[in-house]
Structure formats: structure tokens, C-alpha cells
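> Can you look at this prediction? I've put the sequence above it.
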Amino acid sequence: MNKEKIHITKPDDRESVIVILARNGYTVRQGREKDHGTGKTVAFVEYWSSEDEKNG
């Protein structure tokens, strides 16, 4: 399973991306993590193909 992350600052933009990905068959989650460079907390959207889950 190949998970991808997109770092998105604006909450409304994150919501839009989540909806688009979910409607196109991806499993989606959002979270926060520390940026290694700045030490600040950044938000992200992580997604992966639902087909990957079924196949393996």
C-alpha cells in the first residue's frame, strides 16, 4: 500500500481535497505532525487507493 501526503495549511482547502479524494475512491485521513525543519506543527491529508487495501 502506497500512502501519499499533502501538506495543506487552510482548513477549507483540506476539506475540499478530502472530499475530492474520497469521491474518487481513495481512503483518506487528516492529521498533524511536527515539521522537521521549522519545528512547527503542520496539517496534512494522507491518502491511498482503496484498491490497494483489497489486493494486499
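Sure, I can see it. Everything quoted here is computed from the prediction, not taken from an experiment.

> C-alpha only now, for contacts and for neighbours.
Will do.

> How are the helices of the chain distributed by residue range?
Assignment of helices within the chain using DSSP state H yields the ranges 11-23, 50-55.

> quick one: which of these is nearest residue 4?
helix 11-23 (11.6 Å; CA to CA).

> Output the contacting helices and strands for the closest one.
If you count contacts as 3 or more CA pairs under 8 Å, 6 or more residues apart in numbering; DSSP states H and E, helix 11-23 packs onto strand 26-34, strand 41-49.

> Compare the helices of the chain and give me the one nearest residue 33.
Among those, if distance is taken as CA to CA, the winner is helix 11-23, at 14.9 Å.

> another one to put next to it:
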Amino acid sequence: MHVARDRSGRRRVSEIAMLRRADRQVRVATVWHADRGVADEITELRRLLSNRDAA
């Protein structure tokens, strides 16, 4: 989760991301952005959360 200040100085959530592991490296994948909305990676996040609820 990334928090930033808007033009008026108020803090707001600007981005939500998740960490993805690939080839012994970790990368950040944005799932939601305040200006752009939902990203394609949201599907993977929903799958991961769904699997967690089933346990």
C-alpha cells in the first residue's frame, strides 16, 4: 500500500500492490492505482485471497 499527499496536502491511498516471486526475484505488481483504477493483476490477488478463505 502506498500513501501519498494530494494537492491539498491530505494523505490518501494512491496505490495497492502485491509482491510476486519469479526466478528467485521479487517484483511489485500494482493491483489498484488511484488515478488508473484496477489493474490486470487484480485477478491474481483475488485468486490468492479466495484460496486463503478456503483454508
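Done, it's in. What you see is a predicted model; the values in this text were computed from it and never measured.

> Just give the TM-score of the two.
Here the TM-score for the pair of chains, by TM-score structural alignment, normalised by the length of structure 2, is 0.29; 20 aligned residues with a CA RMSD of 2.5 Å.

> ok, back up a step: for the helices and strands packed on helix 11-23 of structure 1, which one sits closest to residue 17 of structure 1?
For the helices and strands packed on helix 11-23 of structure 1, distance to residue 17 of structure 1 was read as CA to CA. The smallest value, 8.0 Å, belongs to strand 41-49.

> what about residue 51 of structure 1, distance to residue 12 of structure 1?
Applying CA to CA, to the nearest Å, the value for residue 51 of structure 1 to residue 12 of structure 1 is 27 Å.

> The spatially most central residue of structure 2 - nearest residue in space that isn't next to it in sequence?
Nearest residue to the geometric centre of structure 2 (CA atoms, centre = their mean): residue 17, 2.1 Å. Excluding the flanking residues, the one nearest residue 17 of structure 2 by CA to CA, 6 or more residues apart in numbering is residue 30, at 4.1 Å.

> what's the burial count for that neighbour?
A count of neighbours around residue 30 of structure 2, defined by other CA atoms under 10 Å, yields 17.

> Which positions in the host helix or strand of it come out as buried?
Here residue 30 of structure 2 sits within strand 25-33, counting by DSSP states H and E. Residues of strand 25-33 of structure 2 classed as buried: 29-33 (neighbour count, 16 or more other CA atoms under 10 Å).

> Which elements pack onto the helix or strand where residue 15 of structure 2 lies?
Assigned by DSSP H and E, residue 15 of structure 2 falls within strand 11-22. Counting contacts by 3+ CA pairs under 8 Å, 6+ apart, strand 11-22 of structure 2 packs against strand 2-5, strand 25-33.
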